[in-house]
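Undergrad: dropping a prediction and its sequence here:
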Amino acid sequence: MNLPNLITVARLLAVPLVVYLIALHEYWFAFWVFVAAGVSDGLDGFIAKHYHQETELGRYLDPLADKALLVAIYVGLGVQEEIPLWLVIAVVSRDAFIVSAVTLSYMLSHPVHIRPLMVSKANTTAQIVFAAVALGDLAFTLDVGQLRDLLVFLVAALTGLSGLAYFLVWIQHMATEPAEPGDRGGQDEA
């Protein structure tokens, strides 16, 4: 457990705090916790890369913490009816599908190694921007209604495209023959 991993764990521990703050309509505090989490994400990555502290644990924890925070914000805001429930369902379902597909491929001894696709990176960026705008709008009463509406549809479109792209990669991978144990050459990387 090194400093970057401790920072990531702190970000993961911020998830219940954000849910609690949203449930109490304390959007100002929730917004700043979200901003602090974003700063910590950049900080842990910088420290890990520049001080050669990258670890296997960090490679799993970092995206887990990021995704958990985003999902928590979307679910919290959806429950409070501050963002459309259908969007929350789409975002959470896409993530659940990806985790389920990866788990199933491992269970079938045909593991798929997921790499972020370009559309997935665009989707994550749009989700982060929308979460920041929605929380900022609620925290500071910015009245960015049309921007929020535009971001809802952008996130929805990118979530659908990203989910479809991962599904196609997974189907293609599962249609190939599994690699022999110890032979990584035959595995597709998504």
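TA: Perfect, thanks for sending it. Numbers count the residues shown, from 1 in each chain.
Undergrad: every contact and neighbour count from this point should use C-alpha atoms.
TA: Fine.
Undergrad: got the contact list for the helix or strand residue 76 falls within?
TA: According to DSSP states H and E, residue 76 maps onto helix 56-79. Contacts to helix 56-79, defined as Cα atoms under 8 Å, 6 or more residues apart in numbering, come from residues 4-5, 8-9, 11-12, 14-16, 18-19, 22-23, 41, 83-85, 88, 91-92, 127-128, 131.
Undergrad: helices along this protein, start to end?
TA: 3-23, 27-50, 56-79, 85-107, 118-140, 145-174 (DSSP state H).
Undergrad: and the longest one, what does it pack onto?
TA: Same thing as helix 145-174. Judged by 3 or more Cα pairs under 8 Å, 6 or more residues apart in numbering; DSSP states H and E, helix 145-174 is in contact with helix 85-107, helix 118-140.
Undergrad: against that first model, consider the following:
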Amino acid sequence: MNPFRSTPNLLTFLRLCLVPFLVLLILNDHYELAFGVFIVAGITDALDGLLARMLNQATMLGHYLDPVADKLLLSTLFLALHHQELISRLVTVLVFGRDFGILLVSAILYATIGMRSFPPSIFGKTNTLMQIVAVTSVLLGEFYDPLWVKFTRHWSLDATVVFTVLSGFHYAWTVARRVGQMSPSAPSEG
């Protein structure tokens, strides 16, 4: 099977294609439509994993592309929402810096020592959930603003800061430990 034509990977590509449209909607103050498109992106994220398992269409491409698409979507939205002064600089820099750092370290470790497996931790999963709740509540709050949305927005942005820092340190500690446990290759004779 061609990995570029598998249904789960096509959904991931669709999510990637939605990113520039989401940014344009946010920059043009179309928050209600941006909220809807963000929900569609979330549905594609849920469906791609489910379909990969149900249809037995899990691919190596999807294994790497799905988390990259998620990070690109969320990091870009944090930047766009910061540009609109809806999310603070602190939250945006932490989210973007952590995700950029993880992608950079992953690429370096893969290129230099072939380390490929970076399973997400409970801190990383919780961080992603908090980021999703934060973006959702910020977008929702621009056109629907009851007290519970304001509370969720404030709480989720604070939680995003905490879990971004925790998951970043946990990731660095885990990678350092794994690299330290790798046995050095024997010197070649000759």
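TA: It's in. None of these values were measured; they are calculated from a predicted model.
Undergrad: neighbours around residue 10 of structure 2, how many?
TA: As a burial measure, residue 10 of structure 2 scores 16 neighbours (other Cα atoms under 10 Å).
Undergrad: that one -> structure 1?
TA: Counting by TM-score structural alignment, residue 10 of structure 2 corresponds to residue 6 in structure 1.
Undergrad: roughly how far apart are the nearest residue to residue 54 of structure 1 once chain neighbours are set aside and residue 33 of structure 1?
TA: Excluding the flanking residues, the one nearest residue 54 of structure 1 by Cα to Cα, 6 or more residues apart in numbering is residue 48, at 4.8 Å. Distance from residue 48 of structure 1 to residue 33 of structure 1, counting by Cα to Cα, to the nearest Å: 22 Å.
Undergrad: try residue 62 of structure 1
TA: Going from residue 62 of structure 1 to residue 33 of structure 1 by Cα to Cα gives 17 Å.
Undergrad: just residue 108 of structure 1 next, same as before
TA: Distance of residue 108 of structure 1 to residue 33 of structure 1, computed by Cα to Cα: 40 Å.
Undergrad: and what of residue 159 of structure 1?
TA: If you go by Cα to Cα, the gap between residue 159 of structure 1 and residue 33 of structure 1 works out to 24 Å.
Undergrad: who has more neighbours out of those two?
TA: The neighbour comparison of residue 159 of structure 1 against residue 33 (other Cα under 10 Å) goes to residue 159, with 26 against 18.
Undergrad: tell me which residue is most central in structure 1.
TA: Residue closest to the average C-alpha location in structure 1 (Cα atoms, centre = their mean): residue 67, at 2.8 Å.
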